[in-house]
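Undergrad: dropping a prediction and its sequence here:
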Amino acid sequence: MDSDARQAGDEAAAAPGEPAAPLATLDADRSDPEYRSWLKEAVRRVQADANRSADTHLLKFPLPEEWGIDLYLKDESTHPTGSLKHRLARSLFLYGLCNGWVRPGRPVIEASSGSTAVSEAYFAKLIGVPFVAVMPRTTSPEKIRLIEFHGGRCHFVDDPRTMYEESAALAARTGGHYMDQFTYAERATDWRGNNNIAESVYQQLRRERYPEPAWVVATAGTGGTSATIARYVHYMQYDTRICVPDPENSCFFDGWTRDDPDATSDRGSRIEGIGRPRMEPSFLPGAIDRMMKVPDAASVAAVRALDTAIGRKAGGSTGTGLWSALRIVAEMLAAGERGSVVTLFCDPGDRYLDKYYSDGWLAEQGLDIGPYARELDAFLTTGVWPGA
């Protein structure tokens, strides 16, 4: 659906999608017993989703045993909505509900390039409130289909940099709540534990030969995941270091290296879900140890190499992280170090068959993955990164 902001909100309110067992639509004072009953039931439903969800798998990327280095991918694609953003959406809904921001019968609005919106549409339907995703027109058709499948509505913008203002305006016009993942991602998740992604990784590594990873590699869209992992590592007094890879057309790397909170990019990222045109409030530069700038063609080469290695297609953000993780493995190998490295399998590649797995799309974008594919092949064959 492509419409003006008011129309998007009105249509969303009229057709929110039916929850499993409809909750009452109320517009009541916060002290009203009916509102409190609605709130308790909404929180219960969101928490019950977590109880029904088994922990996600920790996949092992095949490396020669004699290297003495293990590489893992935390497979977040197995969540009910198919991505890492399921954790974030659950946390954001609990945060918004418990703060009294998400109200019965009123739409939830989000600025999102796709996966967060898919997951938030799922939770909105779960508690019976309308949902509208404000997103770039270039968002993959599969993500749009999934948002609509979960009862959400899509409101498109031509310039990704306008998503924030458009979302806030839409919320104001409809009386809804702008979820604002880019501000609240780092604070909605309990980084001290409570089965967050970091605690899960360390629990799953307990019986591995290197239970405390040397590095965790986490790409950044909001920055919430890297903030959660870094805070947990510091809180638990681990020696693990955190690396955040950044794609082209994103300002995070420049802002981090220059210590510039006002850094910007004049265009949107081609790697959906990560990279931003501004330094987001949830991105915490001081919590992480290292950043890498990764060419988009390298990210695509990496996801295709992953498919060859383990028979699984992943989205481009997984490729950005995997490329950086393999570069770190190469550095450790060259230095004679042993240990483990963890990165994220963010979402499935079937959402991007018309992009990262399409040679036609690569040609349209002017991306040549050949040199990067050869680098990866040479490293995985010889243990030496070309040119290193």
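TA: On my side now, so go ahead.
Undergrad: C-alpha only now, for contacts and for neighbours.
TA: Will do.
Undergrad: what's around the closest residue to Ile310 other than its chain neighbours, how many residues?
TA: Among residues not flanking Ile310 along the chain, Phe61 sits closest, at 7.2 Å (CA to CA, 6 or more residues apart in numbering). By the measure other CA atoms under 10 Å, the count of residues near Phe61 is 15.
Undergrad: ok, structure two:
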Amino acid sequence: MKQTAHWVRNAISLLDADANRSADTHLHRFELPKSWGIELYLKDESVHPTGSLKHRLARSLILYGLVNGKIVEGTTLVEASSGSTAVSEAYFARMLGLEFIAVVPKSTSTEKIELIEFYGGHCHLVDEAGQVNQAARNLAAERNGYYLDQFTFAERATDWRGNNNIAESVFAQMSAERYPIPSWIVVGAGTGGTSATFGRFVRYKQHDTQVAIADPEGSSFYEGWRTGNMDYATGKGSRIEGIGRPTVEPSFVPGVIDHMIQVPDAGSLAAMRLLRAKTRYYAGGSTGTNLYAAFEIIAGMLARGEKGSIVTLICDSGERYANTYYNDAWLEAQGLDLAPHTAALEKFLAEGVWVPAAK
């Protein structure tokens, strides 16, 4: 028993040391016309050691398993993931000397699978996104391991009251800005953990900030939130990796969400590419989803004569999608035409008018 307790204490120390070595992520300004009186900020989570927002989640999930007595020396860690969470979990598993298996859909980008394996993880491929959860449970049971289960535990593994969570970080970095309390926080939902953290934090701190979720095509979250039916399921995976789910996941907390926007996949990827063209920030598709929704919210603020600030996230690096989202041949094979959406986004930036392209 003493030996186990010693190993767990050492494991937690290793996680704490990793957090101390990582400086906080940058908060970039996206230039908008000064006459608008609106500021847009991008929290760059791609600079984490494992290159995505999921670095925070992976550390929290593993810490949660350690302090609850679920992870001990020799435990095999298993996760159901479309990629980025598994990349980060593989990194931490290797740090702790634990075996890690990621259950991923076959559609996951080659770049992400290679990253999981680079950090010492193993990939177990399934045909459809809807199969990952049960396959992960089965693997954990077969190996007497621990299923990290991001879709259940994301909303409770992070201490939303403090402990340098992403919400606390954003508000600290905004303190010297023209509008230090954001009017809106705009995030995507893969597990729902990030939106839950922001939503709980702003209520706990009594901030006058609204939280919006940008949801991609094929995802169940939007209709689940709109109808209040948490059993709603599209049964479809999302082409925008890392966000959107075929079913409403347990970590999705609708009561802390003020608004949701459905974003067409072509709009997400047009916004992702526009970000690259305007700023040189090389981001993935989920960042484009966030930016598209942020523009729509800003347009609404302009129409109502409101001023203020909006914060959204750069979720991961575009390097992971060089062969997909940034590949014109892949777009053509998917039947995605970005041109109408790019024109609509450019019109918005020039005139402040939101006229989305036809779906």
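TA: Yep, it's here. Given the structure is predicted, the values throughout are model-derived calculations rather than measurements.
Undergrad: about what we covered before: now the equivalent of the residue nearest to Ile310 of structure 1 over in structure 2: how far from Asp215 of structure 2?
TA: When structure 2 is aligned by TM-score structural alignment, Phe61 of structure 1 is paired with Phe30. Separation of Phe30 of structure 2 from Asp215 of structure 2 (CA to CA, to the nearest Å): 21 Å.
Undergrad: now the strands: where do they sit in structure 1?
TA: 58-61, 69-75, 108-111, 131-136, 153-157, 177-178, 215-217, 241-246, 290-293, 339-345 (DSSP state E).
Undergrad: is it possible to get JSON lines of those strands that adds distance to Arg6 of structure 1?
TA: JSON lines is the format used below for those (distance: least, CA to CA, whole Å):
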{"stretch": "strand 58-61", "distance to Arg6 of structure 1": "43"}
{"stretch": "strand 69-75", "distance to Arg6 of structure 1": "38"}
{"stretch": "strand 108-111", "distance to Arg6 of structure 1": "12"}
{"stretch": "strand 131-136", "distance to Arg6 of structure 1": "11"}
{"stretch": "strand 153-157", "distance to Arg6 of structure 1": "10"}
{"stretch": "strand 177-178", "distance to Arg6 of structure 1": "14"}
{"stretch": "strand 215-217", "distance to Arg6 of structure 1": "40"}
{"stretch": "strand 241-246", "distance to Arg6 of structure 1": "35"}
{"stretch": "strand 290-293", "distance to Arg6 of structure 1": "39"}
{"stretch": "strand 339-345", "distance to Arg6 of structure 1": "37"}
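Undergrad: out of these, flag the one nearest Thr81 of structure 1.
TA: Among the strands of structure 1, strand 69-75 comes nearest to Thr81 of structure 1, with 12.8 Å by CA to CA.
Undergrad: next, the angle from the closest one to strand 339-345.
TA: Orientation of strand 69-75 of structure 1 against strand 339-345 (axes from the mean of the first three to the mean of the last three CA atoms, to 10 degrees) gives an angle of 20 degrees.
Undergrad: strand 69-75 of structure 1: how far from the chain's middle?
TA: In terms of CA atoms, centre = their mean, to the nearest Å, the centre of strand 69-75 of structure 1 is found 18 Å from the chain centre.
Undergrad: would you state the helices of the stretch 201-350 of structure 2 in chain order?
TA: Along the stretch 201-350 of structure 2, the segments classed as helices by DSSP state H, counting those that start in this stretch run 221-227, 265-279, 285-303, 328-334, 339-351.
Undergrad: for the residue nearest to Ile310 of structure 1, what are its contacts?
TA: Residues in contact with Phe61 of structure 1, defined by CA atoms under 8 Å, 6 or more residues apart in numbering, are 70-73, 309-310.
Undergrad: now distance to Ser83 of structure 1 and neighbour count too, for these, in CSV please.
TA: Output for the contacts of Phe61 of structure 1, formatted as CSV (distance: CA to CA, whole Å; neighbours: other CA atoms under 10 Å):
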residue, distance to Ser83 of structure 1, neighbour count
Asp70, 23, 21
Leu71, 20, 22
Tyr72, 17, 23
Leu73, 13, 23
Ala309, 21, 12
Ile310, 18, 12
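Undergrad: closest to Glu364 of structure 1 out of those residues?
TA: Ala309 (26.9 Å).
Undergrad: counterpart of that closest one over in structure 2?
TA: For Ala309 of structure 1, the aligned position in structure 2 is Lys278, judged by TM-score structural alignment.
Undergrad: ok, its match to Leu42 of structure 2 distance?
TA: Taking CA to CA as the measure, Lys278 of structure 2 falls 13 Å from Leu42 of structure 2.
Undergrad: likewise for Phe201 of structure 2?
TA: Taking CA to CA as the measure, Phe201 of structure 2 falls 19 Å from Leu42 of structure 2.
Undergrad: Gly190 of structure 2 now?
TA: To Leu42 of structure 2, Gly190 of structure 2 is 19 Å away according to CA to CA.
Undergrad: quick one: stretch 166-176 of structure 2 to chain centroid distance?
TA: 18 Å.
Undergrad: all good on my end, thank you.
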